[in-house]
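*Asks:* Got a sequence here, can you build the structure:
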Amino acid sequence: MTRTVYVNGDYLPETEARVSIFDRGFLMADGVYEVTSVLGAKLIDFDGHAVRLARSLSELDMKQPMSKEELLEVHRELVKRNEIDEGLVYLQITRGSDGDRDFVFPDPETTEPTVVMFTQSKPGLADSPAARKGAKVISIEDIRWGRRDIKTVQLLYPSMGKMMAKKAGCDDAWMVEDGFVTEGTSNNAYIVKGNKIITRALSNDILHGITRAAVLRLAREAQMQVEERNFTIEEAKEADEAFTTSASAFVMPVVEIDGVALGDGTPGKVAKRMREIYIEEMRKAAV
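*Replies:* Model (predicted):
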């Protein structure tokens, strides 16, 4: 089945979608993105993604090409046209192009951003076999740029990290800077010690995860202890359990770090409970 995608105001078959070779997203990684999950043909935490998108655009002095209401309408239309029950909607906005390659930003008054959206069908997203099994991660040095709080399309090193993990027979990598875990390649990282959830505090060093915000709020509402602070990879190896959060995987238990099994090597009770609570609450609030 050929997907319907969205490019600059038009709904098109994916085989007909085109973007200029001079687009700055292609030439300079000058763009931002968001990924919104779909459960039961409804969007999960859309408002959070819209707010973070606006912040990313503002931090890069990029024009907001569409209102939140317009973005929601397109997301819903793509879900409908592509008959997505469980899956994802990917949104990317670049600075566009004024017709040639230049390090200097084009004039925002005369250059329109490029807006692209498409869906991915992911049956079984909520009842994930991977979540029941748990993930194995390795640690790698974090050598990314210093503004990881902006959700840009500069994803080469995270992709390299995923491949390092794959070559090691694992599922993902946790990045380490100055001895402390920053985050996973495409997710926020957590450890659990004595029923206390520990995760790095927000700063320019990590992405301000939308799923992270929801999970921490729900954990506190469930009377769980939450501590936002740095932790080392050695501390993580000695934790009772660990997990990650992301829009595309929700809450993913981690069962092994650098070959060291956590607990009994199976998903921990806190991670499993937070996944259940998150999915239940997000289904209720989905739009």
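*Asks:* drop to CA atoms for contacts and neighbour counts, all remaining ones
*Replies:* OK.
*Asks:* And for residue 113, the neighbour number?
*Replies:* Residue 113 has 22 neighbours, counted by other C-alpha atoms under 10 Å.
*Asks:* isn't it right up against residue 94?
*Replies:* Yes - if you go by C-alpha atoms under 8 Å, residue 113 and residue 94 touch, sitting 5.5 Å apart.
*Asks:* got the residue ranges for the strands in the stretch 51-200 of the chain?
*Replies:* For the stretch 51-200 of the chain, the strands defined by DSSP state E, counting those that start in this stretch occupy 86-94, 114-121, 135-141, 172-177, 180-184, 188-193, 196-199.
*Asks:* quick one, which of these is nearest to residue 61?
*Replies:* Each of the strands of the stretch 51-200 of the chain has some distance to residue 61 by C-alpha to C-alpha; the shortest is strand 86-94, at 11.3 Å.
*Asks:* The closest one versus strand 114-121: what angle between them?
*Replies:* Here strand 86-94 points in a direction 170 degrees away from that of strand 114-121 (axes from the mean of the first three to the mean of the last three C-alpha atoms, to 10 degrees).
*Asks:* closest to residue 210 out of the strands of the stretch 51-200 of the chain?
*Replies:* Within the strands of the stretch 51-200 of the chain, the stretch nearest residue 210 is strand 188-193; the backing value is 9.9 Å (C-alpha to C-alpha).
*Asks:* Run the chain-centre distance for the closest one.
*Replies:* 17 Å (C-alpha atoms, centre = their mean, to the nearest Å).
*Asks:* To compare with the earlier structure, here is another sequence to fold:
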Amino acid sequence: MARIAYVNGQYLPIDTPAVQVEDRGYQFADGIYEVWLVRDGVFLDHAGHLARMKRSLGEIRIPQPMSDVALDIALRETLRRNRLTDALVYLQITRGVSRRDHAFPAGTIRPSVVITVRPAPRAPVSARAEAGIAVITQKDLRWKRCDIKSISLLPNVLAKQAAREAGAFEAWLVNEAGEVTEGSSSNAWIITGEGRLVTRAADETILNGITRQRILRIAKAQGLVFEERPFTVDEALGAREAFVSSATSMVMPVVSIDGRPIANGAPGSLASALRASYEAGEES
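*Replies:* Just a heads-up that it's a prediction; the model follows:
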């Protein structure tokens, strides 16, 4: 089945040339993106993704290109045209097309909007969660505004590639203080020996994941003790459990870091329970 993309008001086969050479997303990575996981045709955490999109646009001063209603129609129509009910829906908004110059273009230009959809079958993700994943550590080389969901992801790409070449699923990024900031495409968590859930606070060093936010609400509703603070690689290696969270992985247990096992090297009970709560749609 040919995949269909939404490109600036048109629904086109995904292999149709449609993005102009002087689009600032292509020239400068001057734009933002969002990714929704869709299950049974439902966009999970939809309101949270829209709110973060608006924040990211505001932080880099790109006007929202269409109303919430129009965007919602475009997202759902692109999904419908691809005839999928379990999918990942990717939205990218760039500043638009103008003569190449680092500074913002003079006057008003129209932001560019692209929506693509791809299948997201459940079985591979569930199997990965049952086995747990390996992560490696990499130096955090990213810019200092990781709270913006920017399309400028080269350091993340290099870290993810290093993980794949090492036979791991994810890379945990480590700052100069030896603290884990987050994964190349996920938030990082540990569970201490005392059963405390720990993840880094949502400041400018991490992307405040929508899945991360929901896990914290679930933890609060269930009376779990959690701390939003930095943790080191050594603390993670000594933890009872570890996991990553993202829209695509939900809650994914980590069983080893740099080839060293976490606890008994198997997915932990609390991470598995949080995943079950997330999949069941539990909320505060």
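*Asks:* Any chance you could compute the TM-score here?
*Replies:* The TM-score (TM-score structural alignment, normalised by the length of structure 2) is 0.96; 282 aligned residues with a C-alpha RMSD of 1.5 Å.
*Asks:* I'd like the strands of the stretch 51-200 of structure 1 written out as TSV, with mean neighbour count and distance to residue 205 of structure 1 added.
*Replies:* Formatted as TSV, those follow (neighbours: other C-alpha atoms under 10 Å; distance: least, C-alpha to C-alpha, whole Å):
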stretch	mean neighbour count	distance to residue 205 of structure 1
strand 86-94	22	22
strand 114-121	20	27
strand 135-141	21	13
strand 172-177	23	9
strand 180-184	25	7
strand 188-193	24	11
strand 196-199	20	13
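*Asks:* Going by residue numbers, what spans are helices in structure 1?
*Replies:* Per DSSP state H, structure 1 has helices spanning 24-28, 46-59, 68-81, 129-133, 156-167, 210-221, 233-237, 269-285. These are given in chain order.
*Asks:* Out of those, which gets nearest to residue 10 of structure 1?
*Replies:* Nearest to residue 10 of structure 1 among these is helix 68-81 (10.0 Å), distances taken as C-alpha to C-alpha.
*Asks:* could you give the angle of the closest one to helix 46-59?
*Replies:* Using the same axes, to 10 degrees: helix 68-81 of structure 1 against helix 46-59 is 120 degrees.
*Asks:* and helix 68-81 of structure 1, how far out from the chain's middle?
*Replies:* Helix 68-81 of structure 1 has its C-alpha centroid displaced from the chain centroid by 19 Å (C-alpha atoms, centre = their mean).
*Asks:* residue in structure 1 matching residue 114 of structure 2?
*Replies:* In structure 1, the residue matched to residue 114 of structure 2 (TM-score structural alignment) is residue 116.
*Asks:* Is there a neighbour count for the nearest residue to its match once chain neighbours are set aside? I'd like the number.
*Replies:* Sequence neighbours aside, residue 7 is the residue nearest to residue 116 of structure 1 in space, at 4.7 Å (criterion: C-alpha to C-alpha, 6 or more residues apart in numbering). Residues near residue 7 of structure 1, counting by other C-alpha under 10 Å, number 19.
*Asks:* could you list every residue that touches residue 263 of structure 2?
*Replies:* 237-241, 255 (C-alpha atoms under 8 Å, 6 or more residues apart in numbering).
*Asks:* May I ask which of those has the most neighbours?
*Replies:* Most surrounded of these: other C-alpha under 10 Å gives residue 241, at 28 neighbours.
*Asks:* how near is the closest residue to that residue other than its chain neighbours to residue 203 of structure 2?
*Replies:* Taking C-alpha to C-alpha, 6+ apart as the measure, residue 241 of structure 2 lies nearest to residue 191, with 5.0 Å between them; neighbours along the chain are not counted. Using C-alpha to C-alpha, to the nearest Å, we find residue 191 of structure 2 at a distance of 21 Å from residue 203 of structure 2.
*Asks:* if we can go back for a sec, between residue 113 and residue 94 of structure 1, which contacts overlap?
*Replies:* Residues touching both residue 113 of structure 1 and residue 94 (C-alpha under 8 Å, 6+ apart): there are none.
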